[in-house]
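Visitor: Have a look; sequence and predicted model below, questions after that.
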Amino acid sequence: MAINDIHEYMANVGKRAKVAASTLAASDTQTKNLALCAIKNAIIDHKDDILSQNAIDVANAKNSGLDSALLDRLVIDDARFDGMVASLNDVLGLQDPVGEIEQMTYRPSGIWLGKMRVPLGVVGMIYESRPNVTLEAASLAIKSGNAIILRGGSEAFYSNQAIARCVHMGLKAANLPTDCVQVLKTTDRSAVDSLITMTDCVDVVIPRGGKGLIERISKGASVPVIKHLDGNCHTYIDKDADNQMSVSIALNAKTSRYGTCNTTETLLVHEDKVDILVDVLSAMAAADENMQFRVCHRSQSVLANAKLNIIPATEDDWYAEYLAPILAVKVVTDIDEAISHINHYGSHHTDVIITNNYADSQKFIRQVDSSSVMVNASSRFADGFEYGLGAEIGISTDKIHARGPVGLHGLTSQKWIVLGSGQVR
């Protein structure tokens, strides 16, 4: 859509969002759930339109040579469509956090005080590919009482607009303003520059995409940002790990999908378990003949006779988020070296230990500084849906406000409330 004055357009979007946020914040759970039910029905009724618009986006993306990881995220097939509907159902079933009062305490003065959950207000979200995010973000925002401004990538423009039309149908059915969810009708990058500096209208910005996008948003934003830069996730096979479990978890963590931020990018193996390397890497190579392994010098001797695509790792490989059939591999002396490596090179997203040693598992989860730390489970579980959040609006590696998958509670804040009966100080 051609818009002559982007700054004026965005100012109007922000003002409308702020007004809509007030209406939505005052709405009860029944009204919000009515909107979500109507959105679900509209999505199902207009499946053909959504898939056809997505096909246009995919065709355009292929012609423009879009990166394979982004192309994978762009596609909506029948299974992913069903997943979108299931996610919406999950959000419908979640308890509404708005208005929850916690930690009520009686004070000697006679007052009672506690904390009440309230919406953040207006959320701005910038994201790439993944048109399913449009629906997930909209549903989470509505349920948590927030208005949201969504700026998807140009590669998903038609898909996002088709989903937005269904969202607006649902909001109208519940007599809520359609401005509660606004999907920008422009792909002009200057719209993003406006969005992230609209401190008078926007309360928080959530970027979801590649490291370059998130770095640009973080540096240019005057609105608070909830972010994670990349997903350099690790799986560490400890000295007391079960062999079969190690192969199964590592295989899933790396090869189930490459284009996700919870995919394992580095495999660490205790020196007492180096013999398992051939089994683990061979299983990955069998799953994908294009798998390449970038290995440390200690790994090379162990893998010398294995028929695998191996090259020596460089320092840069320990920092890399490949989003591709590439895995960095390192043999470590002990759990302390594994923890040190993860905290130094990792992105504080998701890290895994495979072990039957309770003391080691506890040491790992206490000392690894990441938003999700797992014992004997695939890193691919780091996801709002898998965590029972219904969906997620993103994963935060920040330490302030929200950390890990951000669901309904992550889209709320708390305010102190005081209940008295005439007390004065």
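Guide: Nice, I can see it. All of these numbers come straight from a predicted model, not from anything done at the bench.

Visitor: Going by C-alpha atoms from here, please, whenever you check contacts or count neighbours.
Guide: Will do.

Visitor: And Asp57, how far from Ala324?
Guide: Going from Asp57 to Ala324 by CA to CA, to the nearest Å gives 22 Å.

Visitor: Between these two, tell me which one has more neighbours.
Guide: Asp57 (23 against 19; other CA atoms under 10 Å).

Visitor: Point out the other helices and strands that the helix or strand hosting that one packs with.
Guide: Assigned by DSSP states H and E, Asp57 belongs to helix 47-63. Counting contacts by 3 or more CA pairs under 8 Å, 6 or more residues apart in numbering; DSSP states H and E, helix 47-63 packs against helix 68-74, helix 157-173.

Visitor: And here is the other one:
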Amino acid sequence: MDIEAVMRTKAEEARKASRKLGVLSTSVKNKALMAMADVLEKRSAMILAANEQDLEDARQKGLKRSYLDRLMLNETRIRQMAEGLRQTAALPDPVCQGNYSTIRPNGLEIRRVRVPLGVIGIIYEARPNVTADAAGLCLKSGNAVILRGGSEAIRSNTAISSLLAQAAYENGIPEGALQFVEITDRAAVDVMTHLSGLLDVIIPRGGAGLINHIVKNSSVPVIQTGTGVCHTFVDDSADQDMAIRIAVNAKTSHPSVCNAMETLLVHEAVADEFLPKLVEAMQAKKVELRGCASCQAISEAFLPAAEEDWSTEYGDLILSVKVVRDIDEAIAHINQYNTGHSESIVTRNLTNAHRFQREVDASAVYVNASTRFTDGFEFGFGAEIGISTQKLHARGPMGLEELTSMKYLIYGEGQIRE
């Protein structure tokens, strides 16, 4: 197989389709999204059968529990994928929406409107739900999309993408606008990252290894997403029962995702009282605890934390815990080790809350809430294309507006520049 020729053909078809899709009416796009949601639920048995084959192969390879959790689909997750598409259909269409206009002294009228990026490449690992989320958001924002999922989910992704593409094309989306790469050879990724002029942007979703490889090797612009070394800081004024609930949720509700908490910081003034409660709650959820020397002095449940623990995204039921002197040390620790994803403070002190939000460098900063809410669905975006941890051109959960650029429309009456 000539991988380069196959990938270039897909990109050329997507580019051609993007020109039609970019000017498609909102009503047609919404109708297609609703049909795409319906087909996922109607053909769930087909999707689950394909997913079970992927899961069995993954088990045979001995892949860890957190990876299997990301890979697994069930009726509930399929319904959530469908609901994400319906919510995306219900959102305002960003295309051609203006946010700036002016009339210059020379009479020129200038307007700025949103336009699609064009062709978006999504490279992702084990999450089959990304196939539906990315397809829906890209099509609604007027972008063609090329999806390249991980080899471990190839059957699941092929089933989902084929159903979505058929429903989309039958309901007015231009042929070629939704492409899925069935090639599992990693050479397809390297070809994809060098299709400058055909792809406008690549968005990788997955572990640090995948993201770093794409960033270092792509000649197509890249939006970095994903890796989440997320923290929660329990201040000395915190409601401790609230802090326990938040910590347990942030660590255990879905430990394999990027918005799960990996490190808990505790103010030294409440450490003696708070940490035994934390140990009891986390042991009930079978969480392995790794702590600093102060933690170990308070409870023998803590294994020694090494330096690398503070910068590790476990993606598993493992939590590193550190006792800090005050909010100054907490903020300094977070800004040193975080990945720009999501951070939280539990406090009754409004001054500390505002300071934490102002000084912590991250895309989402919470007061008295779990980091697990950093999600396009939870933010009301319908779904997300990823969590951007960089600062250009988008940051945080990327929804429809983040998949558009700007165009200036200028109206004149014969003006010329002297």
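Guide: That came through, no problem. Keep in mind that what you see is a predicted model, and the values were worked out from it rather than measured.

Visitor: Kindly provide the TM-score of these chains.
Guide: Remark: TM-score between the superposed chains equals 0.97 [TM-score structural alignment, normalised by the length of the second structure]; 416 aligned residues with a CA RMSD of 1.1 Å.

Visitor: what number of residues lie near the aligned partner of Glu308 of the second structure in the first structure?
Guide: In the first structure, the residue matched to Glu308 of the second structure (TM-score structural alignment) is Asp316. By other CA under 10 Å, 8 other residues sit near Asp316 of the first structure.

Visitor: What strand or helix carries Asp316 of the first structure?
Guide: For Asp316 of the first structure, the host element (DSSP H and E) is helix 315-319.

Visitor: That helix: average distance to aligned residues in the second structure?
Guide: Aligned to the second structure and superposed, helix 315-319 of the first structure gives a mean residue distance of 0.6 Å (mean CA distance after the TM-score superposition for the first structure).

Visitor: Which helix or strand lies directly C-terminal to that helix?
Guide: Following helix 315-319 of the first structure toward the C-terminus (DSSP H and E): strand 326-332.

Visitor: Find me the equivalent region of whatever helix or strand comes next after that next one in the second structure.
Guide: Beyond strand 326-332 of the first structure in the direction of the C-terminus, DSSP H and E gives the next helix or strand as helix 335-345. The aligned range for helix 335-345 of the first structure in the second structure is 327-337, by TM-score structural alignment.

Visitor: residues of the matching stretch that come out buried?
Guide: Neighbour-count burial for stretch 327-337 of the second structure, counted by 16 or more other CA atoms under 10 Å, picks out Ile327, Ala330, Ile331, His333, Ile334, Asn335, Tyr337.

Visitor: Also stretch 387-395 of the second structure?
Guide: Of all the residues in stretch 387-395 of the second structure, those buried under the rule 16+ other CA under 10 Å are Ile387, Ser388, Thr389, Gln390, Ala394, Arg395.

Visitor: same thing with stretch 88-100 of the first structure?
Guide: Neighbour-count burial for stretch 88-100 of the first structure flags Leu88, Asn89, Asp90, Val91, Leu92, Asp96, Pro97, Val98 (criterion: 16+ other CA under 10 Å).

Visitor: about what we covered before: average gap between the helix holding Asp57 of the first structure and the second structure?
Guide: Per aligned residue, helix 47-63 of the first structure averages 1.0 Å (mean CA distance after the TM-score superposition for the first structure).

Visitor: got a list of contacts for that helix?
Guide: The contact list for helix 47-63 of the first structure, computed with CA atoms under 8 Å, 6 or more residues apart in numbering, reads 43, 71, 74-77, 155-159, 162-163.

Visitor: now the helices for the second structure?
Guide: Per DSSP state H, the second structure carries helices over the ranges 3-21, 26-42, 44-60, 65-71, 75-90, 129-140, 154-170, 187-192, 208-217, 240-252, 271-284, 293-298, 327-337, 350-359.

Visitor: and Leu403 of the second structure, what pairs with it in the first structure?
Guide: Under the alignment (TM-score structural alignment), Leu403 of the second structure maps onto Leu411 of the first structure.

Visitor: repeat for Leu264 of the second structure
Guide: By TM-score structural alignment, Leu264 of the second structure lines up with Leu267.

Visitor: Show me what Asn33 of the first structure lines up with in the second structure.
Guide: Asn33 of the first structure maps onto Asn30 in the second structure, by TM-score structural alignment.

Visitor: For that match, give me its contacts.
Guide: Asn30 of the second structure sits next to Ala89, Ala90, Lys140 when contact means CA under 8 Å, 6+ apart.

Visitor: rewinding a little: can you tell me which two in the buried residues of stretch 327-337 of the second structure are farthest apart?
Guide: Farthest pair in these (CA to CA) is Ile327 and Tyr337. Separation: 15.4 Å.

Visitor: about what we covered before: where's the match of Leu264 of the second structure relative to Ser413 of the first structure, distance?
Guide: On the measure of CA to CA, Leu267 of the first structure and Ser413 of the first structure end up 37 Å apart.

Visitor: Which one of the two is surrounded by more residues?
Guide: For Leu267 of the first structure versus Ser413, neighbours defined as other CA under 10 Å are more numerous around Leu267 (26 against 16).

Visitor: Would you reformat the buried residues of stretch 387-395 of the second structure as CSV and include distance to Val215 of the second structure?
Guide: CSV is the format used below for these (distance: CA to CA, whole Å):
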residue, distance to Val215 of the second structure
Ile387, 16
Ser388, 13
Thr389, 13
Gln390, 12
Ala394, 16
Arg395, 16
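
Visitor: any idea which of those is the one closest to Arg111 of the second structure?
Guide: Using CA to CA, those come closest to Arg111 of the second structure at Ala394, 21.7 Å.

Visitor: Map the closest one across to the first structure for me.
Guide: For Ala394 of the second structure, the aligned residue in the first structure is Ala402 (criterion: TM-score structural alignment).
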